[in-house]
Structures are given as structure tokens and as C-alpha cells.
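Engineer: can you look at this prediction? I've put the sequence above it.
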Amino acid sequence: GLDIHFVRVTQKTRKNEKKEAILFLHGWPGSFLEYLDVARRLNSSSNTNYDLIIPSLPGYGYSDAPVRPGMNPTQIARIMQNLMQRLGHSSYIVCGGDWGAIIGTSMAQLYPGHVRGLYVTLLVSSMTWKHYIQLALGHYISPSLLLDNDEQEFLINRYSPSQYAKYLWQESGYFHLQATKPDTIGYALNDSPIGLAAYILEKWSRWSNNETDIDQSINSGLDRFTLDQLLSNVVLYWTTGTITSSMRLYFEYFSQALSGDDDKILNGPLAASVPVAVINYRNELIYIPRAIARAKYPNIKLWLYHTTGGHFASIEKSQEYVRDIEKFLLQF
């Protein structure tokens, strides 16, 4: 088996006193460091007794890297379920963005009796040709065909089809590279700390500030984070030598999707018994309208918009992130 690194933030309580267990799952190019401030705020801002578990995904940070092919999001979901069971939690909340949202969604599909709530900042929903037609009709003919009133401005001004196509063209090259040839770029990045920093920080820049062209901003959005936050994450990748193993998750996911082996998990809906919170940040990579999201997430209890914030919201907007978690917990 693999050794899985995790941080546990908990409070001392009386014997048999119930705790609210929350599993935080990071993505790429992030790490467990993304959730440390959230954990600190949760632990100090509420009367609830929390047991907060923040693991490093396999191949990331201090967790072992897989030595055999096949470590896709579904397999990681099983590992995370085993981790929570070993820590004594048969029922827990899962919070995540990026890969964390994909893995958390898989956990909710595989273990609806254990995942008592799913909180995501990036939706995972397979878009069919019917959905793309809906998007086009909603944008060019009548937004009310697809969008609620509070969605219309959020989607039309930020995610029009033409804007979104341009954005994907400019920003999705990394995905194709990492989904097909992760080791090639990995060897290069492991050979140069400057190259590694440039590769990672470019993602933190654009995925937090996609409303401004890079050449129009001096820092391109990196001032939303402290230097310590940015460099701690880069140094973690450098000192552990995990940039290559972290990028292999894209290859495994792509292989899984093409094989069709886990089609029901990747494309099927969650059980209606699992409540879901969807938190939308304006500078997030992807936005999926609520009408489409309901097909995969039938029990959406909380759907919120933030006019600022992006892909790394747990660091950039940690106070709002915690507040939204607490709102979600009041829903059930």
C-alpha cells in the first residue's frame, strides 16, 4: 500500500463527544497547504467540535507516489475513504476544488452512506451535446431558457461562448500536455527550480485573475497571495520532487475517461441522499449553470456566487470559504 500524508486539526474533547469530521482535498498545482488557514479559522470561529483531515493526494507532497498505472480519481476516492475509516469516521463531509472536487464527487458516488455532504468550488459535470445547445440558446436567444435571474449576469458577462472558447484556447495547453506526456515536462521541471516556479506560479496567476490579460498587469494577480504562500507551495513540489508524479494524475484520468471502465462513476449522478454545496467564484476556471448541474448533483442545498476569488479560493478567500462551510452545515 501507499503511505498517505495528512494533517489533522482537532480539538480536545470529552470521551464519546461527537465531532464534525471534514475531509479537505486539494488539486493541482496546489497542496495540503491550501487548507491550513481554513482549518485554523474553522477551529477558532465556531462552537462546533471539528476533526479536520487534510491529506496530500497520492503522488503529491509527502504522500507516496503510485508505482503502478491506474491511480485515477476513482482509486484515490477509495484510498481517502479508507483513510477516514482508519481515523474513526464512518460519516464525514468532503470539501474540495480542482482534483479535490472530482475525487470528492467520486467518493459521494461510491460511498453515499458515508459522505454526508459534499462541498465543491469547481463543478464536475459531463457536458453532452444537448448541454452545449442549451448554453448557446441561453446566451444568444433567451438566457431565461437556461439561467436563473441571479445567474444571468454571472454567466453572460464572464462566460459567454466566445469568451470561454478564447479562454480555453489560451489556457488549456497544460492539460493536453499533462494528460498525454507528463513525464517529458516533469523531467525538465525537476531539473530547474526557476522553471518549476514559473510553471506553477503562471497557473496561480491566471487561475486567480483571468479577467486581465497577463501583459496588462504587473503581477497578474499574484498579489492576492503572500510571498510565503506562493513559495511554500513551490518549495514543497521542489523538495519532494513530486511535480512529475502529480501531473500523472491527468494521464490517469484521461485514460480512465477514454476506457469507459468507470463511466457510471465519472458521468452518473450522485445519490439524492447526498447534500451538495456549490460555491462559484468569479475567476474560477469553469462555470456550469445550475440547470445543467442538477443532472449530476440532484440534491444541491447551497448555491452561492462570489464576485471575486478564483481557483485557489481556500487561500485567497479563506474567511468567506469558512463562512460558506458553516452555512452549508446549517442546511442538514
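Structural biologist: Perfect, I can see it now. The shown structure was predicted, so the numbers you read here are calculated from the model rather than taken from an experiment. Numbers count the residues shown, from 1 in each chain.
Engineer: from here on, just use CA atoms for contacts and neighbour counts.
Structural biologist: Fine.
Engineer: in stretch 227-247, what's buried?
Structural biologist: For stretch 227-247, burial by neighbour count (16 or more other C-alpha atoms under 10 Å) applies to 230, 233-234, 236-238, 241-247.
Engineer: and the comparison structure, right after this:
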Amino acid sequence: MTQSAAVPAHDAVPVGDGTIRPFRIEVPDAVLADLRDRLARTRWPEPVPGTGWDAGTDTAYLRELCAYWQDGYDWRRHEARLNAHPNFLTEIDNQPLHFLHVRSADPDALPLVVSHGWPGSVAEFLDVIGPLTEPGPDAFHVVCPSLPGYGWSSPVREAGWGPARMASALAELMDRLGYARYGAQGGDWGSIVSTELARAHPSRVAGLHVNLLIAGPGPDDDPADFTDAERASLARMRELGRDEAGYLRQQATKPYTLGHGLVDSPAGLASWIVEKFRGWSDCGGDVESRFTRDELLTNITLYWVTGTAHSAARLYYENAHTVSPTAGQRVEVPTGCAYFPAEKLGTPSRRWAERQYNITHWTDMPAGGHFAAMEEPEALVDDIRTFFRPLRGK
């Protein structure tokens, strides 16, 4: 499968003309046939007897998932669900940018740009877009971009696409859409890109809402004063660094070494992604207790048909090799944090966060993990509404 066959619509975006064009996701039949053929020819490793998830993705589970992907999963049904929302393409800073733009019927709705992370996509937000746009006092016009290098925003064309440059592209997008004032929301890289957006454009960002916030103790903090929750957070981060950070080191140092395999092998791609959905969610070790197979495979298939696994991984490399012009600056925009208890990458400490953010809203959620919009969509929507309610008229 060639990249051009996987993403033919990218050529329809003129370089630098600044227009916004309606876009329809239409993956060629040949790409889907090629996917099924590759799955049928997968070479499977032979794990040590008794090995489950402790050494990585469980082979027995992955074989079942890929068998369903080959013979049972219907991409066209989920493609139609994505196309049920208005999709658009534009080009910003010499980079195609795909986004969903779903306007509320309420003319007074607050624009809200919602950003995904890795290994997610715009498919994460399919259960929250409708509720967020419902007419009423808490209505939003939702803009949901595929970050540059992800999905139909295509592989990045040049180096330098770190979080700050992505935030600049989102600011330009909102300007093109005519939104002078808006909210920003995100998790994972979406939270970091949204933070950069809030730092760089505080007069335009009405509020920043995140479901991942990374903040640690300062050099003068006395460990004896840490709360039990703070100690648990630090222990979890140490565990993450010891047992769970291999993906981060690889993608931050040699993303293309990994990327060649991810773009060539659908089984390899599924293994790389599904392990994170299991490990980072509130699933108790059973990934399908939180996500259906179709939900998992829609997100994975999105990476496959666009040929963007290598480019998405490159964001870690760019972040490690670029410095934001606003690095170290405190976020003065009102900030809300929804902390989901199974989130392994963030911190539950409001006092640490307040040193870096103007925290005006904090919610300790009863359940859920890293993929909040998929795991606990109603709770996330309610928290977003509550946070932005006092900010709408300012």
C-alpha cells in the first residue's frame, strides 16, 4: 500500500491558499482489501508459556482482535459516523489540517477547540460532540482538529511541528473560522497543545480545561509535607518511568525506527496502540470492559488508512528537540482540571498545579482514566460545562 493510495484526498488541498474546504472521508476499497490481506498474512511470535500482558501486548488477545479486524469489523459503518459530522480541510503553515466543525443551533454558543493526543484521534470525541453542542445555556460550537501529523492532517511535511507550532496552527484555524474568543480543551498531547494556546493567546482563550495536567513538587518542597495523594502520585510516576515509559523513549529518540514497522504491519500497529488503551484506562486489566472492539479498531484503523503512525510518533521527538517560546510561563487563563483516578500520566495535586496554572476549577472524578471522552463521556461533558459556565460572558 502506498501512502498516496491511503490518503488521496490530501492532494486536493492547495498549498497556502488559505481556503477551508468541505471534506468527506472515503477510504478506497483497495486500501481496505490490502489491510485484510496483510492481516491474513501476519507472522505471529511464539510467547513464553504463561506470558500474558506482563511483557507487553498479550498475543492471544491480539490474535483475536486482529481476526475480528480482518473478518468482522466494518470500517464503512464507522466512517459514516465520522462523516455524520461536518469535516473540513485547510492548509496552515504548509501543512494540511483536518477538523470537524460542529456548530450548535444555539447562536450564543461558546466556540470550543477540543484536541486529542497519542495514541488517540478525533474518533475519541464522537460521544461528546453531540452533548456539547446541544442548544441551551451551556452550548458550544465544537472544533475538533486532527493534530498536524495525525489522521487526515497527514504526515508532517517538515521538521519543527512541536506543541507550540501546533498551537499556533489552531489559533490560525480559529481565526479563519471567525472565532475571536473561545475555550480550549484537551487530554494527553491535546492538553499540552491547549496549554501552549492559552499561554500564547490569553486574550482569545476564555478558559482552558484539561483532563491531563502534569505538575510536580518544587525544589524547596519538604517531602514530609506531601499528602498521601501526592506521595501516591510520585510513586505512580516512578513506576511509569520504570515499567511503562519504553514507548516514550523510543518515540522521543528514534520514531522512524519504530514507524517503519507501524506503517507496514497492521498487527504491529494494533499491538502498539491497544496496549496503551489497556494500560492507561480504568479497565482493571480487561480492555474491552471500557472499550468495544469496534471503538478500539476505529481508532487504530484511522492511523492505518492515513499512514500516519510514524508522523504521530514524531511529536515526541519534536517535543524533546524544540523549546517553546513560552516555556516556563505560568498560564494566567482560568484553568479547570478534571482528574480521572486511573490516569497514570498526571498529578492529583492541585497545589502543585497552581504554581503553573491559574486553577479556578478542580474535579476529582470517581472513575475513568486517560481516555476520558471515551471512558466517561457524560462526566467529562458535565465538567466542561460547569467550568466554562462562569466564563461565557467575560
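Structural biologist: It's in. Computed from a predicted model, the values in this text were never measured in an experiment.
Engineer: what's the TM-score here?
Structural biologist: The TM-score (TM-score structural alignment, normalised by the length of the first structure) is 0.84; 297 aligned residues with a C-alpha RMSD of 1.9 Å.
Engineer: thinking again about what came up before, between the buried residues of stretch 227-247 of the first structure, which is nearest Tyr281 of the first structure?
Structural biologist: When these are compared for distance to Tyr281 of the first structure (C-alpha to C-alpha), Leu230 wins out at 19.9 Å.
Engineer: isn't that closest one up against Leu201?
Structural biologist: Yes. Using C-alpha atoms under 8 Å, Leu230 of the first structure and Leu201 qualify as a contacting pair, with a distance of 7.4 Å.
Engineer: now check the first structure for the residue matching Pro59 of the second structure.
Structural biologist: Careful, residue 59 of the second structure is Thr; it's not Pro. When the two structures are superposed using TM-score structural alignment, Thr59 of the second structure falls opposite a gap in the first structure.
Engineer: let me know how buried Thr59 of the second structure is, in neighbour terms.
Structural biologist: As a burial measure, the neighbour count of Thr59 of the second structure was computed by other C-alpha atoms under 10 Å and equals 17.
Engineer: same question, the one 5 residues further on
Structural biologist: Neighbour count of Glu64 of the second structure, defined by other C-alpha under 10 Å: 11.
Engineer: strands of the stretch 1-150 of the first structure, start to end?
Structural biologist: Per DSSP state E, counting those that start in this stretch, the stretch 1-150 of the first structure has strands spanning 6-10, 20-25, 50-55, 92-96, 115-120. These are given in chain order.
Engineer: other SSEs contacting the last one?
Structural biologist: By that I understand strand 115-120 of the first structure. With contacts defined as 3 or more C-alpha pairs under 8 Å, 6 or more residues apart in numbering; DSSP states H and E, the secondary structure elements packing on strand 115-120 of the first structure are strand 92-96, helix 99-110, strand 276-283.
Engineer: mean neighbour count, those: which tops it?
Structural biologist: Compared across these, helix 99-110 shows the largest average neighbour count, a mean of 25 (mean count of other C-alpha atoms under 10 Å).
Engineer: run a quick neighbour tally on Ala320 of the second structure.
Structural biologist: Neighbour tally, Ala320 of the second structure, other C-alpha under 10 Å: 14.
Engineer: which residue in the second structure aligns with Thr226 of the first structure?
Structural biologist: Counting by TM-score structural alignment, the partner of Thr226 of the first structure is Thr292.
Engineer: now that match: how far from Pro22 of the second structure?
Structural biologist: Applying C-alpha to C-alpha, to the nearest Å, one obtains 30 Å for the distance of Thr292 of the second structure from Pro22 of the second structure.
Engineer: can you tell me the closest non-neighbouring residue to Leu173 of the second structure?
Structural biologist: The shortest distance from Leu173 of the second structure to any residue other than its chain neighbours is 7.7 Å, reached at Ile92 (C-alpha to C-alpha, 6 or more residues apart in numbering).
Engineer: again with Val274 of the second structure
Structural biologist: The shortest distance from Val274 of the second structure to any non-neighbouring residue, by C-alpha to C-alpha, 6+ apart, is to Leu296 (7.2 Å).
Engineer: just Gly30 of the first structure next, same as before
Structural biologist: When the adjacent residues along the chain are set aside, Gly30 of the first structure lies closest to Asn233, with 6.8 Å between them (C-alpha to C-alpha, 6+ apart).
Engineer: so that neighbour makes contact with His26?
Structural biologist: No. Counting by C-alpha under 8 Å, no contact exists between Asn233 of the first structure and His26, whose distance comes to 12.0 Å.
Engineer: for the first structure, what's the longest strand?
Structural biologist: Ranked by residue count, the top strand of the first structure under DSSP state E comes out as strand 300-310.
Engineer: nice, that's everything, thank you.
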